[in-house]
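Novice: need a structure here:
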Amino acid sequence: MPLATPEGHNLGTLCVIDRVPRTLTNTQSDALRVLARHVVTQLMLRRQLEWSKVIEAELRASEAKFRNTVDRLAEGVFVVDPLARKIIDANLAVLAILGYTKSEFVGRSPEDIMAQEIPEVTTRNFSRIDSELATTGRRNLGRKCLRGKDGSLISVDVRITLIPNDGVGLQAFVIRDLTEQCAYEDRLFLYQTELENANAKLKQLANTDGLTGVRNRSAFNAKLLEEYDRANRYNHPLSVILMDVDHFKIFNDTFGHPAGDEVLKAVGRTLQETARSTDFVARYGGEEFAVLLPDTELSGAMVLAERFRRAIASVSWDKRAVTVSVGVSTSTKQTPEASKLVQEADEALYRSKKNGRNRVNHSNLSSLSIRNTIA
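Specialist: Purely as a prediction, here's the structure:
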């Protein structure tokens, strides 16, 4: 079996060798094909790990840049977790202003250093963020007094800046001249945005197929477990569609891998355009695609599967007609686990190929009932 990457590059061949000539059965050929897919999957995971290391290095560099910038600010900055009512971080300037070491300062309650009450951040309602802060991300509290480590009162201007931090909603207290601070706050938000963007890139890399732009197998497996648990909890139906581009190897051999890549991109695009907003389209591996259908019973799944098949067959293909064979499965009370749905859909897909390709089969229906269901 050839070991081909999702982009169509052949890396080698997986072979079965014996001392005497043998002929593989269909089951043995399928097993060898599955083993080849596993080998390629491991190779792709290794490549994805290298990409992840690059993104992680970018994250670390951005974090170091952010920390260096905050520590060099003339203004004092300390970060508060409003739910825990604790100071979780501080820069060098605020430590110098108040006379604390970092170990002495971090972990304190904000009320410990406030010589006068700030209504928005008292113990009684510290977790409340007023409308201005929630809307603009900033709030000017004006002139306030803080208490230093030695008990001295220090007059400062206080401005609160909301740090999104993936929805946690931390609060950065910036103390000193507000006119100079605005420029530094903009830089702080800029670096925070860089961190968020780097995180988004990493998440997208982990969940998106690089060639077709649809979700990858890892994302599909995670979504399948989530929807399977939800379907069991609320007694809702769940269906899975697996489809394979017919005679794709012959297409690649005849027209070349770049042409094959364009076919896979077009198939992914067509599936996305045909799917409902609640459906989950993914590239399962090689020329195989999968669609997860939440809250979809058997008859509805068959209608959608046929719609996908017809949509791909009706595309104006450049080289030659392209079709897909489709297998469908639907959860029942007897479905023991999520992976069983994929297994049953794969078995139905095999029957579609065996019976002539470019057709739909369901794991729980005969060919006659399939025709009646679609009709």
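Novice: going forward, measure contacts and count neighbours with C-alpha atoms only.
Specialist: Noted.
Novice: Grab the longest helix from the chain for me.
Specialist: Scanning the chain for the longest helix, with DSSP state H as the assignment, gives helix 26-71.
Novice: surely residue 214 meets residue 206?
Specialist: No - Residue 214 is not in contact with residue 206 according to C-alpha atoms under 8 Å; the separation is 11.8 Å.
Novice: run this one through as well so I can compare:
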Amino acid sequence: MIDKGLEQIYQLFTRSKRNTENIIKTAPLGICVTDPDGHFEMVNAAYCNFYGYTEEELLGKHFTLMVSPANRDQLTTLHDEFIKGDSNQELRQEWEVHGRQGDVYTIIAEAARIEGDDGRPRKVTFIVDITERKQLEERLKKANERLDHLAHHDELTGLFNRRAGLQRLEEEQQRSKRYGNALSIAIFDLDSFKAINDTYGHGIGDDALREVTELVGQTLRSTDIQVRLGGEEFLIIMPEVETQAAKRAMQRVCEAIASARFTSQQIRVTVSTGVACYAETTHRCILDRADDAMYKAKEAGGNGVVIA
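Specialist: Predicted coordinates:
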């Protein structure tokens, strides 16, 4: 609909230059005419209303008054190139502009070149407010990003969820096989976590899980990948790490957790950990081996690391 209105206005310009001023003043679209140097020669009521200025306040001012200082040089260059060029119609462009009160809007700007009474070119710019549309697009984008995040991450801890984590494990196994790099994993489980929930409630239990996983992330390398498998059980994928190095890393994790206190209740938490190294098996096999080792650590009293 907007395109049709612009096309009709272009046709009117072509048919009769004498009607140009009347067309501009009465058009429902915001329209301005700038001289070869970029100063306002004419602005219609729709243009003034959109930006919050009176006609007298704009006439003679440079058209870049409406954009941020960072974009003024670029817009001035585009204006000058259009005035000096051969094309009578400028490509449609999207810009962020500022009203008199500092409000920020998004517009679509399109321009035509006409000849003034002095024989020199003028630029006629048409603006269409698309601020609401852009805001809707941004909300939809954020909603889609949120859905994508939830599809791959655990909502409580922000870690990879089981599905996404196992996919990453498979990718790391393929990389390890291709390049011959070491790959270790660790599965850890909070000891006696049910007692925490029973004693303090599930809200405190959730806080404990969040705080423990944050501490684990701070203790391990940034390249290690932490996954929530479910409940209080977690997976650590450790690319390019041999078994003994993985064991030492997880011992540091156990010590850090055991020496800390968590939640507003200052709860003491320990974890049991099983470590396994990739040796051209399926991810299910390596997980089972690490899981078995983790249960051996629990049977040994918890707060420790066992290699599969």
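Novice: Can you pull the TM-score for these?
Specialist: Scored against TM-score structural alignment, normalised by the length of structure 2, the superposed chains reach a TM-score of 0.61; 219 aligned residues with a C-alpha RMSD of 3.4 Å.
Novice: rewinding a little: next, the angle from the next helix-or-strand element following the longest helix of structure 1 to helix 26-71.
Specialist: Once the chain leaves helix 26-71 of structure 1, the next helix or strand it forms, by DSSP states H and E, is strand 76-81. With axes from the mean of the first three to the mean of the last three C-alpha atoms, to 10 degrees as the criterion, the two stretches strand 76-81 of structure 1 and helix 26-71 enclose an angle of 140 degrees.
Novice: one step back: which helices and strands sit right next to the longest helix of structure 1?
Specialist: strand 2-4, helix 178-207 (3 or more C-alpha pairs under 8 Å, 6 or more residues apart in numbering; DSSP states H and E).
Novice: What helices and strands are in contact with the very next helix or strand once past the shortest one?
Specialist: Stepping forward along the backbone from strand 2-4 of structure 1, the first helix or strand reached (DSSP H and E) is strand 10-13. Contacts of strand 10-13 of structure 1 with other secondary structure elements, assessed using 3+ C-alpha pairs under 8 Å, 6+ apart, are made with strand 2-4.
Novice: For residue 177 of structure 1, which non-adjacent residue is spatially closest?
Specialist: If you skip the residues right next to it in sequence, residue 177 of structure 1 has residue 157 as its closest partner in space, 6.3 Å away by C-alpha to C-alpha, 6 or more residues apart in numbering.
Novice: quick one on the thing from earlier: hey, which of the helices and strands packed on helix 26-71 of structure 1 is tucked in deepest?
Specialist: Of all the helices and strands packed on helix 26-71 of structure 1, strand 2-4 has the most neighbours on average by mean count of other C-alpha atoms under 10 Å, namely a mean of 18.
Novice: got a list of what the alignment partner in structure 1 of residue 282 of structure 2 touches?
Specialist: Taking TM-score structural alignment as the alignment basis, one finds that residue 282 of structure 2 is matched in structure 1 by residue 337. The neighbours of residue 337 of structure 1, taking C-alpha atoms under 8 Å, 6 or more residues apart in numbering as the test, are residue 228.
Novice: hmm, try it at 10 Å
Specialist: Under the criterion of C-alpha atoms under 10 Å, 6 or more residues apart in numbering, the neighbours of residue 337 of structure 1 are 225, 228, 229, 232, 331.
Novice: With residue 260 of structure 1 as the reference, name the closest of the helices and strands packed on helix 26-71 of structure 1.
Specialist: Of all those, strand 2-4 sits nearest to residue 260 of structure 1, with 12.2 Å by C-alpha to C-alpha.
Novice: so after the host helix or strand of residue 70 of structure 2, what's the next helix or strand?
Specialist: For residue 70 of structure 2, the host element (DSSP H and E) is helix 69-84. Using DSSP H and E, the helix or strand that follows helix 69-84 of structure 2 in sequence is strand 89-98.
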